[in-house]
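Q: sharing a model that was predicted from the sequence below.
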Amino acid sequence: MGELLGVAVLGAGHMGADHIRRLDRVVSGARVAAVADPDEARAREAVAGIEGVAVRAEAEAALDAPGVEAVLIASPGPAHEEALLAAFARRLPVLCEKPMVPEPAGALRVLEAEARLGRRLAQVGFMRRYDAEYRRLKAVLDGGGLGRPLMLHCVHRNVSSPPEFTSAMLIDSSVSHEIDAARWLLGQELTAVTVLRPRPSAGAPQGLRDPQFALFETDGGALVDVEVFVNCGFGYQVRCEAVCESGSVRVGDDRGPLVTTEGSAGTRVPQDYLVRFADAYDREVQAWVDATRRGRVTGATAWDGYAASAVAEAGVRALETGARVMVDLAPRPALYA
């Protein structure tokens, strides 16, 4: 590795542009060496003012640009499998935004390709593992002072959904974060899912089943419920409460500065996930850079990415059929034991 880790960022949209800014201005030990986006004008706008960045339309061309030593994938999910396999072929460490690959079959191909290498190269970007509140929640559960966790109650709300958002995406895009967080917090696999559908909100676009209520079962006997509401209208909220045998612990209560003015008092509700989890993204990317420079890979694995996709697929089938659907997981390769 050079003095600064040269990173190729694939994707210069909302998430990619934020990571480009983060690598250039926030994270130490790294630099943006290349950016790839089919919209080259957007890519050039994202790197405006950053010297020495190769801008390419194709992902593989960016991977082959001078000075590239690692890859951050922030392109749309359907492009991830090809990009991950191309990075593996070049033995480049990767931080891949979720979903690792949307479809379990493609995620399994990535998993098997990395297993054949005999070493981990990929980290999946489940940033809640780096959020200060979630890490405190994890520490409490791991400490065992509250006894075994019996239930997780989760809330995931967005101000509004983008035009292309579908009913299935409430599960395989939004709730995928809760899927990984539940697996990580509990140390258990999710084995079955049921999705209930209340009447759609008047604020939801025509035809969108929003909100939804997902119930997951685990192989350790715990239950996880998730209220997902992506057109709540008032803010971005993420909450999680673990109910254990002798107590409970909750995060995400929006206890920011209390402002009193003109006969009212209140706190500001974040409007965007990049605001709510800004610190978590910073810590995640910094940890990835530090580990990569030491020749290590930490954080969520390709197995975690595959498991999330498999659970989400079962959740979408549960949404569409109204039935309880079992999660079908392939055997875990020894690399991820």
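A: Arrived safely. Numbers count the residues shown, from 1 in each chain.
Q: okay, CA-based contacts and neighbour counts for the rest of this
A: Will do.
Q: mind listing what residue 228 touches?
A: By C-alpha atoms under 8 Å, 6 or more residues apart in numbering, residue 228 lies in contact with 155-157, 170, 174-175, 210-214.
Q: doesn't it belong to a strand?
A: Yes - the assignment for residue 228 (DSSP: H, G, I helix; E, B strand; the rest coil) places it in a strand.
Q: just to revisit the earlier point, out of the contacts of residue 228, who's nearest residue 191?
A: Closest approach between the contacts of residue 228 and residue 191, by C-alpha to C-alpha: residue 214, at 13.1 Å.
Q: related to what we said a few turns ago, and the contacts of residue 228 as TSV, adding secondary structure?
A: As requested, the contacts of residue 228 are exported to TSV (three-state DSSP):
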residue	secondary structure
155	strand
156	strand
157	strand
170	helix
174	helix
175	coil
210	coil
211	coil
212	strand
213	strand
214	strand
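Q: what about versus this one:
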Amino acid sequence: MTGRLRVGVIGTGAMGAAHARTLSTSVAEVDLVAVHDLDAERAEALADELGAAASPSPEALVADVDAVVVASPDATHVGLVLAGLAAGRPMLCEKPLALDASGARRVVDAEVAAGRRLVQVGFTRRYDPAFRELKAVIDSGDLGTVRLVHAVHRNATNNTSTDDATLVTGSMIHELDTLPWLLDQPIAAVRVESPVDGPFRDPQLATVRFGSGALASVEVFVNARYGYDVQTEVVGTDGTASLEPRSTVTVRRAGAAGTPVRDDFVAHFADAYRLELAAWARAARAGTVDGPDAWDGYLANVAAEAGVRSLRSGSWEAVVPDERPELYRR
């Protein structure tokens, strides 16, 4: 593609609106031309703000653009991505790719049948400068052999992860992608438990075993109240490396000193979202996929599905994906 990339965004909630604004203001050689949402008034308001059109349907949007960002509710992702694939459109699909492994496998199979990769999955932490720096330290070998990882993922409140399963498939799935990427090795098994009873067990604590035998603890607490907080520590035989909470300001007031904690995940990862969208747009114009693809989305869904089984069984559950298709080995 030699001209500017004409992009449409499906879903204009917090994530979709943020993506649309970033595309229209901060990504080179991209024109945001259309948005769509089931809430037509919300879509029209965002379209007016950004000088785009409000498409009457996802099908109309896909027909009118060169590439698509899918930021609608999780349950709609597979159907929308399959429609985009049928039209030959490059897509950035927000995580998770699907609600379960079979849904993600449908996307993989559609790409394999078409003979080309068009889907990138929105695992934004792979683009975050701090996470990339942490991965560079691991890859350098300075930590020696990685034995343990400790990950924390907390939200002030969360309206999308509302039961045991969606906390794993919609929130913990970030760590189920990020940690294998950081360590460059697959998840072999997972155990997930919670210190609380009830229909929605929040927080949850996962123990993850990797192919090398390394272990990770993953705490996910989506109603922690105090703010949005992501931390990761990697422990090796020769040292440790930590991704620390971010703050640039210390406030001293009323006999105490402290730093503010954001409650907005979009603001927390603003740089990562911009870098992710820019990389996706460049790859889409070149006819390639940069970063996590549909197979990565499938692997994360396989691990999340094992996590949901573990919550129910109380036992370790193996993570056993299908064999990687040749398309994703190139």
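A: Happy to help now that I have it. Values in this document were obtained by computation on a predicted structure and should not be read as measured data.
Q: which part of structure 2 matches stretch 69-83 of structure 1?
A: Using TM-score structural alignment, stretch 69-83 of structure 1 corresponds to residues 66-80 of structure 2.
Q: hang on, residue 192 of structure 1 is in a strand, isn't it?
A: Yes - Residue 192 of structure 1: assigned to a strand according to three-state DSSP.
Q: map it onto structure 2.
A: By TM-score structural alignment, residue 192 of structure 1 lines up with residue 189 in structure 2.
Q: stretch 313-332 of structure 1 aligns to what range in structure 2?
A: The counterpart of stretch 313-332 of structure 1 in structure 2, using TM-score structural alignment, spans residues 305-324.
Q: got the end-to-end distance for the matching stretch?
A: In stretch 305-324 of structure 2, first residue to last residue: 18 Å (C-alpha to C-alpha, to the nearest Å).
Q: now it, how far from the chain's geometric center?
A: Put simply, stretch 305-324 of structure 2 sits 20 Å off its chain's centre (C-alpha atoms, centre = their mean, to the nearest Å).
Q: what's the answer for stretch 64-76 of structure 2, then?
A: Relative to its chain's centre, stretch 64-76 of structure 2 lies at 14 Å (C-alpha atoms, centre = their mean).
Q: quote the end-to-end distance of that stretch.
A: Distance across stretch 64-76 of structure 2, first residue to last, is 20 Å (C-alpha to C-alpha).
Q: show me the contacts for residue 30 of structure 2.
A: 4-7, 23-24, 281.
Q: and stretch 122-135 of structure 2, which stretch of structure 1?
A: Aligning stretch 122-135 of structure 2 against structure 1 (TM-score structural alignment) gives residues 125-138.
Q: quick one on the thing from earlier: ok, so of the contacts of residue 228 of structure 1, who is nearest residue 42 of structure 1?
A: Closest approach to residue 42 of structure 1 among those (C-alpha to C-alpha): residue 174, at 25.4 Å.
Q: can you confirm residue 104 of structure 2 is in a helix?
A: Yes - the assignment for residue 104 of structure 2 by three-state DSSP puts it in a helix.
Q: and for it, the neighbour number?
A: Neighbour count of residue 104 of structure 2, defined by other C-alpha atoms under 10 Å: 24.
Q: what's the counterpart of it in structure 1?
A: Match for residue 104 of structure 2 (TM-score structural alignment): residue 107.
Q: which element, helix or strand, includes residue 185 of structure 2?
A: Using DSSP states H and E, residue 185 of structure 2 is not contained in any helix or strand.
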